[in-house]
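> just to be clear, the model below is a prediction. Sequence and coordinates:
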Amino acid sequence: MSMFDVEDVPIRSERTPHPMSDVDRALTSQLVVAWAGETGEERGLGWWRSDLVSEYGGEDLFRRLLPGTWRWAVLQGAREAARRKDAELRRHDYDPDRIVSLFSLGFELDERIEERFHDLKRSGRAPDEALPGLAVVSDGWCRDQFWDWVIGHGETGAVASPIGRRLKGSPPIALDLRVRKLVAGLAPSADTYPLPHYMRAS
């Protein structure tokens, strides 16, 4: 084969295998935390300045604009607000690309979770039907219920860092365990988003 034939060679792009159930669990965790962190009318934890999931906030607007997918749209908006706050805090580190957090699990995983979100949004199913784990948010905001959900993810060791809570050790390879540890790192409660995170080896 000559150098001129290189373009004809198929490029193999292999993704690390992660069960779809783990991808769904990661997405569910992002949506629950995004919902809980809102500031609006039904004041949650006040970690980001958004009011998208309350009845007279974003819900009212999206019901009129997007009657078929408004439930997904309000969660998507809250998730974007959370993702931006997460990114803002990570940028304070000298090497933000090394940080693994709930909203920055790694380029490939972030891409897969985003694709999964859009697939579910197009499916015609309601969020709590497509992602049963969202049942924790179905009855409206309840601080105790949210923290019970966080504590149910187990315990994880963490130390304070300039940008948040650095979890000890390396990020677990298994997506499910990685997400469980990052959610567990939200406890104890804090007035501002504590950014539980791992530092990836350089």
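Now that the structure is in, tell me what you want to look at.

> contacts, neighbours, all on C-alpha from now
Noted.

> what are the ranges of the helices in this structure?
Assignment of helices within the chain using DSSP state H yields the ranges 20-36, 58-65, 70-90, 107-122, 127-130, 143-151, 175-184.

> relative to residue 163, which of the ones you listed is closest?
Of all the helices of the chain, it is helix 70-90 that lies closest to residue 163, at 6.0 Å by C-alpha to C-alpha.

> which strands and helices sit next to the closest one?
Packing partners of helix 70-90 (3 or more C-alpha pairs under 8 Å, 6 or more residues apart in numbering; DSSP states H and E): helix 20-36, helix 58-65.

> got these as TSV, with mean neighbour count and distance to residue 163 columns?
As requested, the helices and strands packed on helix 70-90 are exported to TSV (neighbours: other C-alpha atoms under 10 Å; distance: least, C-alpha to C-alpha, whole Å):
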stretch	mean neighbour count	distance to residue 163
helix 20-36	21	18
helix 58-65	16	30
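
> try this one side by side with the last:
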Amino acid sequence: MLPELLGQHAGRGDFSMSEANATTETVLSSAPLAREIDALLTAQLIVAWAGESGTSDDLTTKRLGWWRTNLVGDGAEYELQELLPNTWRWVMFQSVREAARLHDAAVRSKDHDPDRLLTLFSLGFAIDEKVEDRLRQLKLAATDPREALPQLGEAIADGWNKNAFASWTSSFGKESFTDVPAGRRLKGKPPQNLGELTSRLVAGLSPIAGSYPMPHFRRDA
């Protein structure tokens, strides 16, 4: 399961963080492992998919509606298959992830110092760039996303189920938080390991809310 994957620190290799700058990258104690980047990307895609509106007139496919998109699994793939036969699945997930990222940025903007907030979709320039690079790499390889990221495949295999999504988020643990204008501020300092940081941000999505709750840590200036 993804919580187990996030908890493992041995991986296929390290990503260099030489380009990180001291202002934006002080949260991690060491460079993230490749498997941690994959786990973060997987979590982002699952949350982005779950946060879509889905089909509003079909209760079996209607999702959380945190962002007003309906890109994955509602017929849009047929047009994309014709236009992009090798990468259409990645284009769908890439698009809904971007919708989630933009919504996350809008919620962060409610804080007086949004650059200090660490969220699932905003973890500082270096980490965000590593995730983008990995997404581009997987897209170019044209591997089915469900095979390239098996935990993503498991999450979406049976279609949308709110209870199943809630069980997935709660499987990462329970977080204490304070409600603030910019979402849920998680208690304590952000973990210095990317796997643990990702796990706690996903856990902070529980309980599931009617609007995107944006669990986040506030890092020191």
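In hand now; what should we look at? If you're wondering where the values come from, they're calculated on a predicted model, not measured in any experiment.

> can you add distance to residue 200 of structure 1 and give the helices of structure 1 back as TSV?
Compiled in TSV, the helices of structure 1 are given as follows (distance: least, C-alpha to C-alpha, whole Å):
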stretch	distance to residue 200 of structure 1
helix 20-36	19
helix 58-65	36
helix 70-90	13
helix 107-122	13
helix 127-130	32
helix 143-151	23
helix 175-184	12
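
> figure out which of those is closest to residue 162 of structure 1.
Closest to residue 162 of structure 1 of the helices of structure 1 is helix 70-90 (C-alpha to C-alpha; 9.5 Å).

> buried ones in the closest one, by neighbour count?
Across helix 70-90 of structure 1, burial judged by 16 or more other C-alpha atoms under 10 Å covers 70-83, 85-87, 89-90.

> now swap in stretch 112-130 of structure 1 and tell me
Using 16+ other C-alpha under 10 Å as the test for burial, stretch 112-130 of structure 1 gives 113, 116, 117, 120, 121, 127, 128.

> looking at those, which one is closest to residue 171 of structure 1?
Checking the buried residues of stretch 112-130 of structure 1 against residue 171 of structure 1 by C-alpha to C-alpha gives residue 113 as the nearest, at 17.6 Å.

> the closest one matches what in structure 2?
Alignment note (TM-score structural alignment): residue 113 of structure 1 maps to residue 131 of structure 2.

> so what's that match up against?
Residues in contact with residue 131 of structure 2 (C-alpha atoms under 8 Å, 6 or more residues apart in numbering) are 37, 38, 40, 41.

> still touching in structure 1? Go through those.
Retained in structure 1 (both residues aligned by TM-score structural alignment, their matches' C-alpha atoms under 8 Å) from those: 37, 38, 40, 41.

> could you provide those residues in CSV, with additional columns for distance to residue 83 of structure 2?
Formatted as CSV, these follow (distance: C-alpha to C-alpha, whole Å):
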residue, distance to residue 83 of structure 2
37, 29
38, 27
40, 29
41, 25
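
> quick one on the thing from earlier: nearest to residue 137 of structure 1, out of the helices of structure 1?
Nearest of the helices of structure 1 to residue 137 of structure 1, taken as C-alpha to C-alpha: helix 20-36 at 6.8 Å.

> residues in structure 2 aligned with the closest one?
Using TM-score structural alignment, the partner range for helix 20-36 of structure 1 is residues 34-50.

> can I assume residue 153 of structure 1 is in contact with residue 185?
No. Using C-alpha atoms under 8 Å, residue 153 of structure 1 is not in contact with residue 185; the gap is 9.1 Å.

> which one of those two has more residues nearby?
Ranked by neighbour count (other C-alpha atoms under 10 Å), residue 153 of structure 1 and residue 185 place residue 185 first, with 26 against 16.

> skipping adjacent residues, who's closest to the more buried one in space?
Computed as C-alpha to C-alpha, 6 or more residues apart in numbering, the closest residue to residue 185 of structure 1 that is not its neighbour in sequence is residue 196, at 5.2 Å.

> under the alignment, what does that neighbour map to in structure 2?
By TM-score structural alignment, residue 196 of structure 1 lines up with residue 215 in structure 2.

> quick one: contacts for that match?
Counting by C-alpha under 8 Å, 6+ apart, residue 215 of structure 2 touches 119, 120, 183, 184, 185, 186, 201, 202, 204, 205.

> residues near the last one, how many?
Read it as residue 205 of structure 2. So residue 205 of structure 2, with other C-alpha under 10 Å, has 22 neighbours.
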